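Asks: okay, structure incoming, though there's no sequence with it:
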């Protein structure tokens, strides 16, 4: 109510030229008073924000406008075999995952050509090969020792840790030694 009164007083103070004096600009606003306080509706749910994306680019969102993150059977550092698409049958390591649309980037696989503009004047443009994303359903965990791709299973060890393992071979993927190996390889690659 106070905001309506403030708006009315600010609108009344506006000076308008004589050419448009017959319009509504110089007139005071009539106050809007609801008949009862129960007629005012307060929304409990916030409105969903829809991003200006193409229909095929839209991300599924929760009520708080954050994207829905999907559970995935692979993690960064896993060795996988590509089971569908142009790169079918090739083996590589996962370097990045995107949980909002269930895609992964496999090292040196699914290379796409990107044409880059020059950043500075006089510098030529470039044609660069970049790794494009692959849907997680098109990759399968791979055992290097037995050279076989397998689905993933989950089990709890004696010490209470929950680990992933390959169903065909029984090989545990999430052991502490594997993670230490992956971290060492990442630090070597950065140096």
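Replies: Received it, and whenever you're ready, just let me know what you need. Not measured: the values here are computed from a predicted model. Residues are numbered from 1 along each chain as shown.

Asks: all contacts plus neighbour counts: C-alpha atoms, from now on.
Replies: Fine.

Asks: list the buried residues of the longest strand seen in the chain.
Replies: For the chain, the strand reaching the highest residue count under DSSP state E is reported as strand 91-98. For strand 91-98, a neighbour-count test (16 or more other C-alpha atoms under 10 Å) marks 91-95, 97-98 as buried.

Asks: also stretch 103-112?
Replies: 103-107, 109-110.

Asks: where do the helices sit along this protein?
Replies: 2-12, 176-190 (DSSP state H).

Asks: against that first model, consider the following:
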């Protein structure tokens, strides 16, 4: 009795052999992935895959801005706004700028009988959308690096030549951070 093939699916099922086990085709090797339990769990979204080194540590990107810098937003719906950097996220190259990129968040009431609220929350901005800003010259500029007379390296604004990283400014920013953490 001759059997007529009606679709490529039937042809494939015939070549699979007995009970779906392939006789002619080699099966791909299945590699078991090692499971590490470090106790640290980071929840990232499916589309936010982080770049990692060979040892599975994330690649940290060096940014042109630091906490305490005054920046100007150069693109987006907040274009032209000026603010201070309050937080830096190196793993995804984003920065938090004070009073920039405000989002509306609806918060439920926690206690029974308490009404909900609508709160304005700052959201991070990508670091490529901000430029360092000089308050004295009132101009945004790219950043350069140079070695000072005492041998230390510092960042400076290319348009004005103004040095951004000074020891006094660094101490002020970190002193404020310490006071905020104590409270």
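Replies: Sure thing, it's come through. Note that this is a predicted model, so its numbers are computed, not measured.

Asks: thinking again about what came up before, what's the closest of the buried residues of stretch 103-112 of structure 1 to residue 161 of structure 1?
Replies: residue 104 (25.6 Å; C-alpha to C-alpha).

Asks: that closest one pairs with which position in structure 2?
Replies: Taking TM-score structural alignment, residue 104 of structure 1 has residue 95 as its aligned residue in structure 2.

Asks: hmm, that match is touching residue 125, no?
Replies: Yes - judged on C-alpha atoms under 8 Å, residue 95 of structure 2 makes contact with residue 125 at a distance of 5.4 Å.

Asks: ok, residue 59 of structure 1 to residue 132 of structure 1 distance?
Replies: From residue 59 of structure 1 across to residue 132 of structure 1, the span is 18 Å (C-alpha to C-alpha, to the nearest Å).

Asks: tell me the contacts of the residue nearest the centre of structure 2?
Replies: Centroid-nearest residue in structure 2: residue 92, 1.9 Å away (criterion: C-alpha atoms, centre = their mean). By C-alpha atoms under 8 Å, 6 or more residues apart in numbering, the contact list for residue 92 of structure 2 reads 50, 61.

Asks: distance check, it against residue 59 of structure 2.
Replies: Relative to residue 59 of structure 2, and taking C-alpha to C-alpha, residue 92 of structure 2 is found at 10 Å.

Asks: so which pair among the buried residues of strand 91-98 of structure 1 is furthest apart in space?
Replies: 91 and 98 (19.5 Å).

Asks: I'd like the helices of structure 1 written out as JSON lines, with distance to residue 82 of structure 1 and mean neighbour count added.
Replies: Formatted as JSON lines, the helices of structure 1 follow (distance: least, C-alpha to C-alpha, whole Å; neighbours: other C-alpha atoms under 10 Å):
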{"stretch": "helix 2-12", "distance to residue 82 of structure 1": "61", "mean neighbour count": "12"}
{"stretch": "helix 176-190", "distance to residue 82 of structure 1": "20", "mean neighbour count": "11"}
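
Asks: those into a markdown table, with extra columns for distance to residue 157 of structure 1?
Replies: Shown next, in a markdown table, are the helices of structure 1 (distance: least, C-alpha to C-alpha, whole Å):
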| stretch | distance to residue 157 of structure 1 |
| --- | --- |
| helix 2-12 | 63 |
| helix 176-190 | 13 |
